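S.K.: A predicted structure for the sequence below; I have some questions about it.
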Amino acid sequence: MFKRAQNKFYSTSANLLKTPLHEAHVEFGGKMVPYAGFEMPVLYKDQSHIESHNWVRSKAGLFDVSHMLQHTIQGPQARALLEKITPIDLGSLGVNQLSLSVLLNNEGGVIDDCIITKHGDNDYYMVTNAGCREKDVKFIKDELTAFDVNHSTFEGTLLAVQGPQAAELLQKFTTEDLSKVYFGESRYLDLKTGGATTRIHLARSGYTGEDGFELSIPSGTPAEQAEALSFFKVLINEYPDIAKPIGLAARDSLRLEAGMCLYGHELTEEITPIQASLAWLIPKSRRADGGFNGSSKILGQLADKSSVTHRRIGVKSKGPSPRDGNKIFNAEGKEIGYITSGSPSPTLGGNVAQAYIDKSAKIGSGIKIEIRGKLRDGEVAKLPFVPSKFYKG
């Protein structure tokens, strides 16, 4: 059985970075915590974790994800670079379409997960995780030395608007018909931000399983930052029945219910996409020609199913919530896996978790989870726990 690497996301540095929306988090009563080198809101006053979570499921939640790292990758060999460091097929992706993918090391392990948007054959936009910032940048710079590519990273406001009323809310600020922007698509559009009109990048995407958007808003100058801040405040102050700021606590429980991976937990450099039950990230065309980092190992795992003994799967339980690292045993007392992340489920009640478990354990089978020195009852469950509600027209 492979072992996951220990990966700490919470910074101990006293010199925490602040996003362009930091002032608003403090104004709205955000409980600020260190996260991936940034000071980020985990909750807001007068709203519990459960209330925040349920608000996103029923209204529109605003998530500041400006700590994520944004990249532009351009040039005549931009596609060749991206198709070496990830298993994506950019030829099958249309202009202004986006896809989840993974940065791969030479052993097929996941360096980070990412979202790649195609703006043209030689022009791509990518978002990677804040917690992997230094590692990702070094990895990409090392790889691009063999390619004719211009790579740059940039800071800005990255705002996720998630929930069933996300489109209704944002439509008030643009003349672009958002009903014609489907899940997995993007647009450059004009957004009314405070007293100005700002050109932004909008993607219909997110990390909650709900319909929603991610907005990349320029914040390179004081004036641009002021407009982004004003827009964020207007959403909350003028539409309080629709929009609320939501912190890290609900973001994690939402993604967990949606069966989405968190780097350092479900994904590490020791785990391949096949082991992570992400075989769908390797399209048929890439399985035929390979050519991406770690392709021999990954394609070998696809060809020989017995070479992968454990899979990422769901777990349900009652009582104390399973947490990262808790051991899992079968009915006979044999250790068969471990929890990668877990949380009480506001939507379903009880607890939900993701885990790596021996493939012999079938969905619905009973297990024991070691929590605080005691074995607790659990059950292997299908992912996602809550069906996704992506807008596909």
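M.R.: Looks like it arrived, so ask away.

S.K.: from now on I want contacts and neighbour counts done on CA atoms only, so please keep to that.
M.R.: Noted.

S.K.: who's in contact with the helix or strand hosting Thr340?
M.R.: Assigned by DSSP states H and E, Thr340 belongs to strand 335-344. If you take Cα atoms under 8 Å, 6 or more residues apart in numbering as the criterion, strand 335-344 is touched by 253, 256, 265-266, 310, 321-330, 350-358.

S.K.: need the three-state assignment for the nearest residue to Cys132 once chain neighbours are set aside.
M.R.: Once flanking residues are discounted, Cys132 sits nearest to Asp112: 7.0 Å by Cα to Cα, 6 or more residues apart in numbering. At Asp112 the chain is in strand, as set by DSSP: H, G, I helix; E, B strand; the rest coil.

S.K.: spit out the contact partners of Asp112.
M.R.: With contact set as Cα under 8 Å, 6+ apart, Asp112 has these partners: Val102, Leu103, Leu104, Thr128, Asn129, Cys132, Asp136, Tyr263, Leu267, Thr268.

S.K.: the structure to be compared is supplied as follows:
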Amino acid sequence: MPVSDTDDLPTQTLPLDGWHRARGARMVPFAGYHMPIQYEGIMAEHLWTRENAGLFDVSHMGQLLISGPDAAGELEKLLPGDIKGLGEGKVRYSLLLNESGGILDDLMVTNLGGGTYYMVVNGATKWDDIAHLREHLPDEIVLNHLEDQALLAVQGPRAADAVTRLFPQAGSLFFMEGTGLVWEGVKLGIGRSGYTGEDGFEISVPASHVDKLAALLTEQPEVKPIGLGARDSLRLEAGLPLYGHDLDEETTPVMADLGFALSKRRREERSFPGAAHILMEREQGPITKRVGLLVEGRQPVREGAVVVDADGSEVGKVTSGGFSPSLERPIAMAYVPLAAAQPGTRVRLNQRAKIFDAEVTAMPFVPHRYHRKGAK
């Protein structure tokens, strides 16, 4: 499980810190916070989530409200997504880009209506993201960091059974849609999205009420608390990148195989940061590209292992790797030369002077099961 060491500040505690410890969680530092890495064990928690529903505490993430005159247009100066065309109650995955098209962070934006947008950014980068947004957004755009909000995710094929039993309004949502409601006298924000490849919900709740909500959710027979370890193996199986590992400032959306985040209108307007470079890569192909790997044998290949050519020279790098509980075999993500990025291509990996054989494969490794509109 990758553990962040990017934050030099003292390790902080989550609102649910005591709740986690009371349930036997093993806590580790991650993104500047003490966070639960596991309760019963990573393998068991992973498989429970794939078959039932898991509760994840993701309160380390940055929750922001952005509003003001033409907030959508101002955000489009920093993101490649179509924010102006994002309907009320709709959610969009996007990227915060630097001037050369490198990825500063990946994030989610929800249109709350009335010119207000809710943004969730990664915990390890949130302070840099906030500084970047405040530097580049005009003074009339208001950015509020919701430091008193916690964030819970309920993920898995039975997540909807548990969540809609408590909040029937959530049942009308499809993937990448959100709504607000009042519970116990406080406002909740619920979005149907997540980071596991499964159907699920993310619930923004005041920190003052998160203990009660977490207890209520885990009282549902489908739901168990799940730690960071299983969150990492679930997102790896789903082919989802982790910022600071699979994505960084030197990586463009095309290299990262995130071209879907480049909205059509924005591509045509060529008006987002680094557009000229990104669109050239899109037309001609990047030098390297993020791919999935099926690794032979039983031993996982971890982040930092190198992809080597026939002469043993380094040509790429593994950015995430581990054992897939669902597939019962090692899998990984790596950046490889474009010529080696086609599924079926055989590659070799060098980890601590040991050579592993692997095959490039399409991602996700495990099919996504999002609750999409029109899907049967």
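M.R.: Thanks, I have the structure now. Only a predicted model underlies this, so the values are computations on that prediction, with no experimental measurement involved.

S.K.: what does Lys18 of the first structure correspond to in the second structure?
M.R.: Lys18 of the first structure maps onto Thr13 in the second structure when the alignment is built from TM-score structural alignment.

S.K.: and the helices in the stretch 201-350 of the second structure?
M.R.: 210-218, 228-237, 264-269, 275-284 (DSSP state H, counting those that start in this stretch).

S.K.: so how far is the last one off the chain centroid?
M.R.: Distance of helix 275-284 of the second structure from its chain centroid, counting by Cα atoms, centre = their mean, to the nearest Å, is 24 Å.

S.K.: neighbouring contacts of that helix?
M.R.: Ser100, Gly101, Thr252, Pro253, Val254, Gly259, Arg267, Arg270.

S.K.: give the buried residues for that helix.
M.R.: Neighbour counts over helix 275-284 of the second structure (16 or more other Cα atoms under 10 Å) mark Ala275, His277, Ile278, Leu279, Glu281 as buried.

S.K.: ditto for the third one
M.R.: For helix 264-269 of the second structure, the buried set under the neighbour-count rule, 16+ other Cα under 10 Å, comprises Arg266, Arg267.

S.K.: mean shift between that helix and the first structure?
M.R.: Once superposed with the first structure, the aligned residues differ from helix 264-269 of the second structure by a mean of 0.8 Å; criterion: mean Cα distance after the TM-score superposition for the first structure.

S.K.: map Ile200 of the first structure onto the second structure.
M.R.: Ile200 of the first structure maps onto Leu188 in the second structure, by TM-score structural alignment.

S.K.: quick one: Tyr195 of the second structure and Gly239 touch, right?
M.R.: No - the criterion here is Cα atoms under 8 Å, and Tyr195 of the second structure misses it with Gly239 at 9.7 Å.

S.K.: which one of these two is surrounded by more residues?
M.R.: Each of Tyr195 of the second structure and Gly239 has its neighbours counted (other Cα atoms under 10 Å); Gly239 has more, 24 against 21.

S.K.: how about the contacts made by that one?
M.R.: Gly292, Met333, Met363, Pro364, Phe365.

S.K.: distance of the third one from Val307 of the second structure?
M.R.: Distance of Met363 of the second structure to Val307 of the second structure, computed by Cα to Cα, to the nearest Å: 18 Å.

S.K.: so the two - more neighbours on which side?
M.R.: Val307 (25 against 19).

S.K.: aligned to that one, what sits in the first structure?
M.R.: So, by TM-score structural alignment, Val307 of the second structure is matched to Ile328.

S.K.: one more: Gly89 of the second structure?
M.R.: Alignment note (TM-score structural alignment): Gly89 of the second structure maps to Asn96 of the first structure.

S.K.: just Thr110 of the second structure next, same as before
M.R.: Thr110 of the second structure maps onto Thr117 in the first structure, by TM-score structural alignment.
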